[in-house]
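Undergrad: Got a predicted structure here, sequence first:
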Amino acid sequence: MTSAVLVAAGGVLAAHRSTLDSGTDQLAAADGEWLLLACCATVATWVCAAVAQQGAVVERLPRGRLVAAQFAACAANHLLPAGAGAGLVNLRFLTRCGLSTRRSATALAVKAAAGGIVRCVLGVVLLLASPGAVPLSARVPHVLLWALVAVAAVVSAVVASGRLRRVAGQAVADVREVHRSRARACALWGGSVAFTLLHAGVVVAVVHALDLSLPTSHVVMAYLVASGAAALLPTPGGLGSLDAALALALTAAGAPGHTAVSAVLGYRLLTGWLPMAPGLLVLGLLARRSAL
């Protein structure tokens, strides 16, 4: 599946080589101050990811190593499909901090669930506050219907399986324990909200750097829709799937094709490609010091 998506993405890039070249040239002439702001937002995403991860567990985690682990997880996430790289790095980190494998996996699931819920809620709030942010709003009821069907299927599977019921019961107990502390709950949900908004902010800053006059609400909604769609395809770091979805979403919001490509390239450059080498170095350093 991953190989098929990557091959398809390569074919699309080859077919639109001229658009890609034009987008690259436009990004090279972008406003440096807005790009610097996008860089700062990117760095802040790793801190917010660390805050959310701390909120998902009861035990106090070492702050410096926790932030470093999120930075390393970002790099690892671009090497393995469907977020497996980040999950493995954080799982190893939590077990090294003394948590059992089950509780570490539950903490990762709680953090991932909080992130998904935050994206959905932000999308609904933005849609209600600015209905024009989604040009294809007529399809929203169908999307919600399919989402409800998927949730019902998951609930039915959990109820039908005794083992899944036990696992779900243990996860619910851990979630309750986390939410008994207001500070932990604020860290989990606040970190998740900030993480999502900062990633959207990177896209907004890159769009402004390209001098593209799009409403901020449209750009944020484009990111939320694209990141949600990319989660359905198991590619490393959303490579190909997120790129195509974000470019299409920005184009649907009113951006010219080559400018949408420039915005996607800028977002990818700041959040994935530039941090890749230093992130892998940090990953190796953490492993050498037995933090992973």
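TA: Yep, it's here. None of these values were measured; they are calculated from a predicted model. Residues are numbered from 1 along each chain as shown.
Undergrad: can we go C-alpha only for contacts and neighbour counts from here?
TA: Noted.
Undergrad: Buried ones in stretch 6-21, by neighbour count?
TA: Within stretch 6-21, the residues that count as buried by 16 or more other CA atoms under 10 Å are Leu6, Ala9, Thr19, Leu20.
Undergrad: what about the helices in this protein?
TA: Here the chain has its helices, by DSSP state H, at 2-15, 17-28, 32-55, 63-76, 84-96, 101-129, 140-160, 162-179, 182-209, 216-230, 241-252, 257-268, 274-288.
Undergrad: deepest of these, which one?
TA: Highest mean neighbour count among the helices of the chain (mean count of other CA atoms under 10 Å): helix 257-268, with a mean of 24.
Undergrad: which other residues reach it?
TA: By CA atoms under 8 Å, 6 or more residues apart in numbering, the residues outside helix 257-268 that reach it are 19-20, 22-24, 26-27, 202-203, 206-207, 210, 212, 243, 246-248, 250-251.
Undergrad: swap in stretch 55-75?
TA: Residues outside stretch 55-75 that contact it (CA under 8 Å, 6+ apart) are 46-47, 49-50, 54, 85-87, 89-90, 93, 97, 107-108, 110-111, 175, 177-178, 183-189, 272, 275-277, 279-283, 286, 291.
Undergrad: swap in stretch 18-32?
TA: Contacts of stretch 18-32 (CA under 8 Å, 6+ apart): 13, 208-211, 257-263, 265-266.
Undergrad: Using JSON lines, please lay out these together with distance to Leu144.
TA: Formatted as JSON lines, the contacts of stretch 18-32 follow (distance: CA to CA, whole Å):
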{"residue": "Leu13", "distance to Leu144": "32"}
{"residue": "His208", "distance to Leu144": "31"}
{"residue": "Ala209", "distance to Leu144": "34"}
{"residue": "Leu210", "distance to Leu144": "34"}
{"residue": "Asp211", "distance to Leu144": "34"}
{"residue": "Gly257", "distance to Leu144": "28"}
{"residue": "His258", "distance to Leu144": "31"}
{"residue": "Thr259", "distance to Leu144": "30"}
{"residue": "Ala260", "distance to Leu144": "27"}
{"residue": "Val261", "distance to Leu144": "29"}
{"residue": "Ser262", "distance to Leu144": "31"}
{"residue": "Ala263", "distance to Leu144": "28"}
{"residue": "Leu265", "distance to Leu144": "30"}
{"residue": "Gly266", "distance to Leu144": "31"}
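Undergrad: Use this one as the comparison:
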Amino acid sequence: MAERLPAGRLVAAQFAACAANHVLPAGIGASAVNLRFLTRCGLSTARSATALAVKAAAGGLVRLGLAGVLLLAWPQTPRLSTTIPRNSLAIPVVGCIAVAALAVALSRPLRHRVGRVARRVLTDVRAAHGRRSRVCALWGGCLGFALLHAAVLIAVVRALDVTVPAGHVLLAYLLASGAAVLLPTPGGLGSLDAALVLTLTAAGAPGSAALSAVIGYRLLTGWLPLLPGLLVLALLARRSVL
């Protein structure tokens, strides 16, 4: 966003968002907390929702781009690249776009409303990309999020003495996180875990080691931050920040 937000409360809200994300599926919990936070900062609901949608789209593009670069860099890993079907994400995305386009084409009021929303989104995106610091924050943040999560998984794999190249683990994480979107669960529980075990096994890790690595990754990125996240969520709600 082009507006400056209170940094301390913004960071605290992300701890609360992580905790809420373990309660509601498909990132709804985190989105609801962030939406509430932005509206409490004085932004309209429409602009807040637009900012969250832009962030989600940028995160997806970054992960897709990283996965494409890695697949080109390691063409000798066909098992990993074919573990998740190439059209597994394309089919639902194309289907949703087709349904939305048909609905817009059949409804004149809906066309006008979609046009207004699209113009507002483009205005906000141009405003954010007109400042170098905001561009770095958006795309650098999305890149850092993916790389840091993958770094935790790589560290756990290394701690288990599993001889899988770091690049292959990174690719396994990117493919698994993309496939987990197809089965939205609270915090990716179950869907991301199964996809990670599958992709790590395809990357060359033994099945038991892959399962242990996923449990360690989940412990560090999900369960340990959960309690402080719930405490921060309760504190922010009590202080009317959320």
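TA: Nice, thanks for sending it over. All figures in this text were calculated on a predicted structure; none of them were measured in a lab.
Undergrad: TM-score, when you put one on top of the other?
TA: Overlay of the two chains. TM-score (TM-score structural alignment, normalised by the length of the second structure): 0.90; 236 aligned residues with a CA RMSD of 2.0 Å.
Undergrad: hmm, back to that, out of the buried residues of stretch 6-21 of the first structure, the closest to Thr101 of the first structure would be?
TA: Leu6 (32.0 Å; CA to CA).
Undergrad: Contact partners for the closest one?
TA: Thr235, Leu239, Gly240.
Undergrad: count of neighbours near the alignment partner in the second structure of Pro215 of the first structure?
TA: For Pro215 of the first structure, the aligned residue in the second structure is Pro165 (criterion: TM-score structural alignment). Using other CA atoms under 10 Å, Pro165 of the second structure is surrounded by 13 other residues.
Undergrad: Please report how far Leu269 of the first structure lies from Arg184 of the first structure.
TA: 33 Å (CA to CA, to the nearest Å).
Undergrad: Tell me how far the counterpart of Ala194 of the second structure in the first structure lies from Val261 of the first structure.
TA: With TM-score structural alignment defining the correspondence, Ala194 of the second structure maps onto Ala244 in the first structure. From Ala244 of the first structure over to Val261 of the first structure the distance is 9 Å, taken as CA to CA.
Undergrad: Likewise for Leu292 of the first structure?
TA: 37 Å.
Undergrad: ditto for Cys48 of the first structure
TA: Distance from Cys48 of the first structure to Val261 of the first structure, by CA to CA: 27 Å.
Undergrad: likewise Thr24 of the first structure?
TA: Distance, Thr24 of the first structure to Val261 of the first structure, using CA to CA: 8 Å.
Undergrad: Identify the residues contacting the match of Ala194 of the second structure.
TA: Contacts for Ala244 of the first structure (CA under 8 Å, 6+ apart) come out as Ala9.
Undergrad: Let's see that with 10 Å instead.
TA: Ala244 of the first structure makes contacts with Ala9, Val12, Leu13, Ala226, Ala229, Ala230, Gly238, Leu250, Ala260, Val261, Val264, as judged by CA atoms under 10 Å, 6 or more residues apart in numbering.
Undergrad: Pick out the most distant pair among the residues you listed.
TA: Once CA to CA is applied, the contacts of Ala244 of the first structure give Leu13 and Ala229 as the farthest pair, at 19.2 Å.
Undergrad: Quick check, central residue of the second structure?
TA: Gly59 (5.8 Å; CA atoms, centre = their mean).
Undergrad: What residue in the first structure is paired with Val11 of the second structure?
TA: The equivalent of Val11 of the second structure in the first structure is Val67 (alignment by TM-score structural alignment).
Undergrad: Starting from Ser213 of the first structure, give me the distance back to its match.
TA: Plainly put, Val67 of the first structure is 35 Å away from Ser213 of the first structure if you go by CA to CA.
Undergrad: same question, Leu66 of the first structure
TA: Between Leu66 of the first structure and Ser213 of the first structure the computed distance is 38 Å (CA to CA).
Undergrad: Kindly report the same for Leu145 of the first structure.
TA: Applying CA to CA, the value for Leu145 of the first structure to Ser213 of the first structure is 33 Å.
Undergrad: Thank you kindly, that will do.
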